[in-house]
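J.: sequence unavailable; structure follows:
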């Protein structure tokens, strides 16, 4: 009969089952030989001493006259007050002396009646051994020796006598095997879970360790790695396609603007030509932002690294503070600690920079950036005192090409991609971004990113 290979999960379960069964079988086989309450052979030194006693008794009663029971009586009375008791029976099992009903002796006589092969067995606190042949002038009788058992019962006997202890020992014996089996099953499952969590955070990397362990998990790990590679190739292909399209669209737009400039030079200024040039400029700016986004996102999931927030955003914040001063505005920021964060540095910098530059652009004269740690999450709150965004449009500002109907509209020259780019980058890093009314009167944007511990 063949069982699944040991590398298989079922094979390991079978191994634990058969190992446990082997322990039980060995225990059952060895138990009768180790349990003093079962019939077993006498140790050599005790056997020799008892045989010598039987010979001495034979010599003494052979030289005496009188009834057999009287001659044997003194041997039973002499040892009765000690931790040793002698019993004499006929070869038919009839007790000669001492008289009395001894159930243990009668039970032992039924299973041990051959002097050529003496046995012993424990009854309660007495160990009965025999029989030993004692020769008289007229007949042969059998001697049985009962000695008080001062040793405590063996450990396994105590366990078998108490169900609770038996259950406890069974649990102790089986627990290491079950723990090993649980580890063998859960270890590859944990590796698969960790790999799935990495993919959820945008780290599309194959993990060779997934293809180790039981056969079932090995196959699942290989399939998971193939899926990750397929997703990786699909994302890279889509991003490269977007980059190529954006790049190809810039050439005709450039030629269109050049043609518009030549027409204005020949025909002079006109509203129609100015409108064409304005829309072409906006379209070129939009394509430029798309091209920049695609360049940042091409293989961005392959450029993950762990850095601290201070080295990541310090220079960008200093540039933003300088830009705010040039626009006669104030940008304040609390102390930026060295919190560890994992992700694509370019995307993380661009995401926060878009929000801060929006606040500088639309705020009146005050912008505040606050960094804090909350339950292993980095919270970044950006406030400005501009006109803000209507409450019913707060969720829509992260949609691509969406513009609100107040000061943040088409006349400002925006394309509606800045916050969409930010939302996409934050989502790729398992973070969230929300907007609400700021205590300063303008817009408050809150970014939450997981810290890397």
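T.: The structure has been received and is ready for your questions. Values in this document were obtained by computation on a predicted structure and should not be read as measured data. Numbering: from 1, shown residues only.
J.: switch to C-alpha atoms for all contacts and neighbour counts from now on
T.: Fine.
J.: the protein: strands as residue ranges?
T.: Per DSSP state E, the chain carries strands over the ranges 40-41, 84-89, 95-97, 119-123, 126-135, 140-148, 305-308, 330-333, 340-343, 366-374, 377-384, 432-437, 443-450.
J.: quick one: contacts of the third one?
T.: With contact meaning CA atoms under 8 Å, 6 or more residues apart in numbering, strand 95-97 is reached by 69, 72-73, 76, 87-90.
J.: likewise for the fifth one?
T.: Judged by CA under 8 Å, 6+ apart, the contacts made with strand 126-135 from elsewhere in the structure are 42, 50-51, 54-55, 57-59, 62, 105, 108, 112-115, 117-122, 140-149.
J.: highest neighbour count among the contacts of strand 95-97?
T.: Counting neighbours by other CA atoms under 10 Å, the top entry in those is residue 88, with 26 neighbours.
J.: hang on, that one packs against residue 141?
T.: Yes - look at residue 88 against residue 141 with CA atoms under 8 Å: they come within range, at 6.8 Å.
J.: quick revisit: list buried members of the contacts of strand 126-135 by neighbour count.
T.: 42, 50-51, 54, 57-58, 62, 105, 108, 112-113, 115, 118-122, 141-149 (16 or more other CA atoms under 10 Å).
J.: starting from residue 124, give me the distance back to residue 164.
T.: From residue 164 across to residue 124, the span is 21 Å (CA to CA, to the nearest Å).
J.: and for residue 415, the neighbour number?
T.: Burial of residue 415 is recorded as 18 neighbouring residues (other CA under 10 Å).
J.: quick one, what contacts it?
T.: Residue 415 makes contacts with 282, 285-286, 401, 403, as judged by CA under 8 Å, 6+ apart.
J.: next, the one to line up against it:
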């Protein structure tokens, strides 16, 4: 009969739990029965050897009519057996009284008296351990023309001392059984944790922007199979939603660019016929802004998907040196000063173009709104990079620090639409930093303007 396969998580837990409990109970109940200090039947090889000893004694003293010489000879008599252990021979009458000529009986005689009171069936000889002496008997024997019982004592070196300690202390016995069952329980914990670990790793990949299904999640117990299937369905749905969103934005941009192109052509024709005017210039300016806004919307959409496919380990110097050099040159062209710290010699796992675009947006934003000075500092704390970009411009009200990272958000200071831009630069930067498992925040700079601080995880140093 084939047992059904247990696929339920709870079924496995209960099955292994009860199996372990069964082993513990079985060990606790069964091990004491192996205690040699309890009477038990003599194993056949030893039983045959005892009978040979008894027959040899009867043969040796068959002519003796007095028991005293026999006892004197038995007490000084020894037998070397296969284990090379000296044997002790004892005689009792049929009533169980020990017959001896020794006036100072040792421990063996005391143990014999205890054994005789508990074992009195000559048809079923048994053995019992007393200290290091194993006493076996009774064996019917005829000496000096009378019937007696023969008991044989042998030095016993088994079982080991620690087993006797286990038999004497149930708590130690239980502890030993628990130690034996611990590997089974550890295996159970490992087997149950593997599906959960796979699910955790899959969730971490999704948190990093890697929307990939994992067939391994749909293996294991029924509960984890269902959870894995649901997780894969969720990832598929998210991929489909992002794909549709990107396609929608792409379609909208194409649809908007067509009338926008016609509008600019019409504006150019009107300017040629009617000459330059403030109204036509305003139309051209707004059309250019609308085109820039559409381009920024497409950029914001593109950074939200597929960035995880082009991740690679890059030294910070390859990302920041050129950016800082270009930014410093750009600041000098508008009469401003950009100060930067040294770039740390560390590695970062990133999408190079996406991360460069995000940092460039932040630095150029500071150059644009700063009055005279811009400061860029890079610091490493263990495996985290902190990038601080500060300017001495008008800044942002304290209650709007979190809002400036929202698309199209405008503040009521000098950072408005008249100063240029579509209000998407910081939103694109925030989205890119978040996809790299980093954080971005705004605060008031010590220079008087805006501080934008970016934190990014670095690769561990080997």
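T.: Done, it's in. For clarity, every value in this text was computed on a predicted model and none was experimentally measured.
J.: TM-score for these two?
T.: Here the TM-score for the pair of chains, by TM-score structural alignment, normalised by the length of the first structure, is 0.85; 447 aligned residues with a CA RMSD of 3.4 Å.
J.: if we only consider the contacts of strand 95-97 of the first structure, which is nearest to residue 304 of the first structure?
T.: Minimum distance to residue 304 of the first structure across the contacts of strand 95-97 of the first structure is 90.1 Å, recorded for residue 87 (CA to CA).
J.: now the closest one. Nearest residue, chain neighbours left out?
T.: residue 144 (5.0 Å; CA to CA, 6 or more residues apart in numbering).
J.: can you tell me how far that neighbour is from residue 45 of the first structure?
T.: 17 Å.
J.: ok, now residue 176 of the first structure?
T.: Distance from residue 176 of the first structure to residue 45 of the first structure, by CA to CA: 41 Å.
J.: of these two, which one has the most company?
T.: Neighbours were counted for residue 176 of the first structure and for residue 45 using other CA under 10 Å; residue 176 has more, 11 against 8.
J.: and that one, what pairs with it in the second structure?
T.: For residue 176 of the first structure, the aligned position in the second structure is residue 183, judged by TM-score structural alignment.
J.: for residue 340 of the first structure, same thing?
T.: For residue 340 of the first structure, the aligned residue in the second structure is residue 347 (criterion: TM-score structural alignment).
J.: tell me the contacts of the spatially closest residue to that match that is not a sequence neighbour?
T.: Nearest residue to residue 347 of the second structure, sequence neighbours excluded (CA to CA, 6+ apart): residue 315, at 4.3 Å. Residue 315 of the second structure sits next to 345-348 when contact means CA under 8 Å, 6+ apart.
J.: most neighbours out of those, which is it?
T.: Within those, residue 348 tops the neighbour count with 22 neighbours, counted by other CA under 10 Å.
J.: one step back: in JSON lines: the contacts of residue 415 of the first structure, plus distance to residue 248 of the first structure and neighbour count.
T.: Listed next are the contacts of residue 415 of the first structure as JSON lines, based on distance: CA to CA, whole Å; neighbours: other CA atoms under 10 Å:
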{"residue": "282", "distance to residue 248 of the first structure": "16", "neighbour count": "16"}
{"residue": "285", "distance to residue 248 of the first structure": "14", "neighbour count": "16"}
{"residue": "286", "distance to residue 248 of the first structure": "14", "neighbour count": "18"}
{"residue": "401", "distance to residue 248 of the first structure": "21", "neighbour count": "15"}
{"residue": "403", "distance to residue 248 of the first structure": "26", "neighbour count": "19"}
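J.: against residue 148 of the second structure, how distant is residue 54 of the second structure?
T.: If you go by CA to CA, the gap between residue 54 of the second structure and residue 148 of the second structure works out to 11 Å.
J.: out of the contacts of strand 95-97 of the first structure, who's nearest residue 208 of the first structure?
T.: Among the contacts of strand 95-97 of the first structure, residue 87 lies closest to residue 208 of the first structure (CA to CA), at 77.4 Å.
J.: and the closest one, what pairs with it in the second structure?
T.: Using TM-score structural alignment, the partner of residue 87 of the first structure in the second structure is residue 90.
J.: contacting residues for its match?
T.: When contacts are counted by CA under 8 Å, 6+ apart, residue 90 of the second structure touches 74-75, 98-100, 150-153.
J.: out of the contacts of residue 315 of the second structure, who's nearest residue 4 of the second structure?
T.: Proximity of the contacts of residue 315 of the second structure to residue 4 of the second structure was ranked by CA to CA; the top entry is residue 348 with 50.7 Å.
J.: which residue of the first structure lies farthest from its centroid?
T.: Centroid-distance maximum for the first structure: residue 65 at 86.0 Å, with CA atoms, centre = their mean.
J.: now stretch 286-297 of the second structure on the first structure. Mean distance?
T.: Following superposition, stretch 286-297 of the second structure is found to deviate from the first structure by 1.9 Å on average (mean CA distance after the TM-score superposition for the first structure).
J.: okay, that stretch sits on what stretch of the first structure?
T.: Per the alignment by TM-score structural alignment, stretch 286-297 of the second structure matches residues 279-290 in the first structure.
J.: buried residues in the matching stretch?
T.: Burial within stretch 279-290 of the first structure, assessed by neighbour count using 16+ other CA under 10 Å, is assigned to 280-290.
J.: just those residues now: which is nearest residue 23 of the first structure?
T.: The nearest member of these to residue 23 of the first structure, counting by CA to CA, is residue 290 at 69.3 Å.
J.: so what's the nearest residue to residue 281 of the first structure once chain neighbours are set aside up against?
T.: Excluding the flanking residues, the one nearest residue 281 of the first structure by CA to CA, 6+ apart is residue 257, at 7.8 Å. Each residue near residue 257 of the first structure by CA under 8 Å, 6+ apart is listed here: 277, 280-281.
J.: same deal with residue 436 of the second structure?
T.: Taking CA under 8 Å, 6+ apart as the criterion, residue 436 of the second structure is in contact with 208, 350, 456-457.
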